[in-house]
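Colleague: how would this look folded up:
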Amino acid sequence: MTRVVLATHNAHKVEELKRILGDALEGIELVTYDGPEPVEDGDTFEANALIKARAAAEFTGLPSIADDSGIAVDALGGAPGIHSARYAGTRDDGDNLRLLLTNLGGATDRRAQFVCAAALVVPPPVGAVGPDGPASASESEESVEIASWPGTVLAEPAGSGGFGYDPIFRPADADRSAAELTAAEKDATSHRSQAFRALAPRITALAGS
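Modeller: Here you go, the predicted model:
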């Protein structure tokens, strides 16, 4: 089995990604990350996903996958965007979605989209040698995929499933909030599902390497 680190401390994401990747994990042991959290100071979802995957790969010496995701609301100029997880300053899902609803107020334009960037960083093998000596982390192989899931923001939360902003987001391809969808329904079209399925062939290729 090839060990691959999932660079998150979010148990909901671990469960969701194991479902999404499914057969792509054949021959791969997906292990959780217990190292320090890096400073996510990138200005895009892609940059922050790579920051997390690079930190986990450097800490563990193993291939690492990570994502950065959030909700971008048109009437708020794309906010909270990359700041979605800490929008209210407490990192509490309920606080975040309540603040979003307060800031959106009675706006008639409620268009929004969930965005996910999925990254894979594969460090050079231990003992690998480059043209200038021992290979460094800068010589890691990196891949990133980004996807979006359009919809609208509801006036109030609905549903008890999912996590994050799911209770106030109704996907354009559904008649219920994301928190009211079954896991299978959400996995079929969600932003995270699209991004990681695009990345899956490169994860699968790690098996036995």
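
Colleague: alpha carbons only for contacts and neighbour counts from here, please
Modeller: OK.

Colleague: can you pull out the strands in this protein?
Modeller: Ranges of strands within the chain are 2-6, 28-32, 64-73, 111-122, 129-130, 133-134, 141-153, 169-171, based on DSSP state E.

Colleague: Name the residues of the longest helix seen in the chain that come out as buried.
Modeller: For the chain, the longest helix by residue count, based on DSSP state H, is helix 45-60. Neighbour-count burial for helix 45-60, counted by 16 or more other C-alpha atoms under 10 Å, picks out 45-58, 60.

Colleague: Give me the angle between that helix and strand 2-6.
Modeller: Helix 45-60 and strand 2-6 are oriented at 130 degrees to each other (axes from the mean of the first three to the mean of the last three C-alpha atoms, to 10 degrees).

Colleague: For the comparison step, fold the sequence that follows:
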Amino acid sequence: MAFALLVGLGTGSIAAAQLQNKKPAATQLTTAAPPRNVIQKLRDFLGINPPVAVGGSRSGPGWRVCLLSPWTNSPLGVTTPVLEAVGPLNELRLEQGGQVLWQKRASSTEAIEGPTNWPIRPLNPGEVITLKVRPRGASGGDFASYTLRTDNAEALETNRIQLERLGREPKTWYRHIESMSPKQVTLLAPLLASPNAPAALRQQLQCTGTRNES
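Modeller: Next comes the predicted model:
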């Protein structure tokens, strides 16, 4: 899904942010797979998030990346979204105003996989930041780029209150999603981007994230 995703960071900000990122990846609550009707409702509400083409070399293959979190076709409804894409990655990067604020690189033997906690300070209402994602096997300059814009203060506060009510119990989340009406579709993406959301919800929304051989 975003990721979602700062002002006044100096030259040493990248190194500092990398230190911050040494905390554990976003907590994945151990639970059985969500009920089928919950997953179907997620898909009906959200559809499939279109993959973003990554610019590759003319002689080599292009790449497509599918972002599970944060969802990028609506304003970012949380200030510290989980960053998660389909498949193994070589690099995650956050940029703003042409400046790299944070980056996480895979090692030669271990790719970046699964959710990553938001690594810098919470975003402000209306703030814009760029998330760049480089899949495993892509060359150094081949990124998929996502523009993240946080929602207004009122929407962020509404979402914060809802997330507090939901807590971290997966069954509570599943019951809440089952009860949602189509009029509440805009509330779903912010919930899924939260570190409180059961990881299984995002994992069930797998979408195309493969190499484009054309």
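
Colleague: And the TM-score between them?
Modeller: Remark: TM-score between the superposed chains equals 0.31 [TM-score structural alignment, normalised by the length of the first structure]; 112 aligned residues with a C-alpha RMSD of 5.8 Å.

Colleague: one step back: now for the longest helix of the first structure, which elements pack on it?
Modeller: strand 64-73, strand 111-122, strand 141-153 (3 or more C-alpha pairs under 8 Å, 6 or more residues apart in numbering; DSSP states H and E).

Colleague: helices or strands up against the longest one?
Modeller: Applying 3+ C-alpha pairs under 8 Å, 6+ apart, one finds that strand 141-153 of the first structure contacts helix 45-60, strand 111-122, strand 169-171, helix 191-204.

Colleague: if we compare these, which one ends up closest to K13 of the first structure?
Modeller: helix 191-204 (9.4 Å; C-alpha to C-alpha).

Colleague: possible to save the strands of the first structure as TSV with mean neighbour count?
Modeller: Output for those, formatted as TSV (neighbours: other C-alpha atoms under 10 Å):
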stretch	mean neighbour count
strand 2-6	21
strand 28-32	16
strand 64-73	26
strand 111-122	26
strand 129-130	12
strand 133-134	10
strand 141-153	19
strand 169-171	26
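
Colleague: Could you dump those into CSV with distance to A188 of the first structure added?
Modeller: Output for the strands of the first structure, formatted as CSV (distance: least, C-alpha to C-alpha, whole Å):
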stretch, distance to A188 of the first structure
strand 2-6, 21
strand 28-32, 21
strand 64-73, 17
strand 111-122, 14
strand 129-130, 42
strand 133-134, 43
strand 141-153, 11
strand 169-171, 12
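
Colleague: L21 of the first structure is nearest to which of the ones you listed?
Modeller: Set against L21 of the first structure and scored by C-alpha to C-alpha, the strands of the first structure come closest in strand 28-32, at 10.3 Å.

Colleague: what's the span of stretch 147-159 of the second structure from first residue to last?
Modeller: Stretch 147-159 of the second structure has its terminal residues 20 Å apart, counting by C-alpha to C-alpha, to the nearest Å.

Colleague: Wait, a strand at W102 of the second structure?
Modeller: Yes - under DSSP: H, G, I helix; E, B strand; the rest coil, W102 of the second structure sits within a strand.

Colleague: re the thing from before, need the helices and strands packed on helix 45-60 of the first structure in JSON lines (columns: distance to V31 of the first structure).
Modeller: Converted to JSON lines, those look like this (distance: least, C-alpha to C-alpha, whole Å):
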{"stretch": "strand 64-73", "distance to V31 of the first structure": "9"}
{"stretch": "strand 111-122", "distance to V31 of the first structure": "14"}
{"stretch": "strand 141-153", "distance to V31 of the first structure": "19"}
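
Colleague: need the helices and strands packed on strand 141-153 of the first structure in CSV with distance to E15 of the first structure, can you?
Modeller: Output for these, formatted as CSV (distance: least, C-alpha to C-alpha, whole Å):
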stretch, distance to E15 of the first structure
helix 45-60, 18
strand 111-122, 16
strand 169-171, 20
helix 191-204, 12
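
Colleague: Nearest to I20 of the first structure, out of those?
Modeller: helix 191-204 (5.9 Å).

Colleague: between the closest one and strand 28-32, how many degrees?
Modeller: Using the same axes, to 10 degrees: helix 191-204 of the first structure against strand 28-32 is 130 degrees.

Colleague: so what does helix 191-204 of the first structure touch, helix or strand wise?
Modeller: Helices and strands touching helix 191-204 of the first structure, as assessed by 3+ C-alpha pairs under 8 Å, 6+ apart, comprise helix 11-21, strand 111-122, strand 141-153.

Colleague: can you list those in a markdown table and add distance to V5 of the first structure?
Modeller: Shown next, in a markdown table, are those (distance: least, C-alpha to C-alpha, whole Å):
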| stretch | distance to V5 of the first structure |
| --- | --- |
| helix 11-21 | 11 |
| strand 111-122 | 10 |
| strand 141-153 | 14 |
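
Colleague: For R3 of the first structure, find the nearest of those.
Modeller: Of all these, it is strand 111-122 that lies closest to R3 of the first structure, at 11.3 Å by C-alpha to C-alpha.

Colleague: What residues sit buried inside the helix or strand where A155 of the second structure lies?
Modeller: Assigned by DSSP states H and E, A155 of the second structure belongs to helix 153-166. Residues of helix 153-166 of the second structure classed as buried: 155-156, 159-160, 163, 166 (neighbour count, 16+ other C-alpha under 10 Å).

Colleague: Tell me which other helices or strands it touches.
Modeller: Taking 3+ C-alpha pairs under 8 Å, 6+ apart as contact, the helices and strands that helix 153-166 of the second structure lies on are helix 185-192.

Colleague: Helix or strand next in line after the helix it packs on, which one?
Modeller: helix 199-203.

Colleague: Mind giving me the packing neighbours of that following helix?
Modeller: In terms of contacts (3+ C-alpha pairs under 8 Å, 6+ apart), helix 199-203 of the second structure is packed against strand 67-69.
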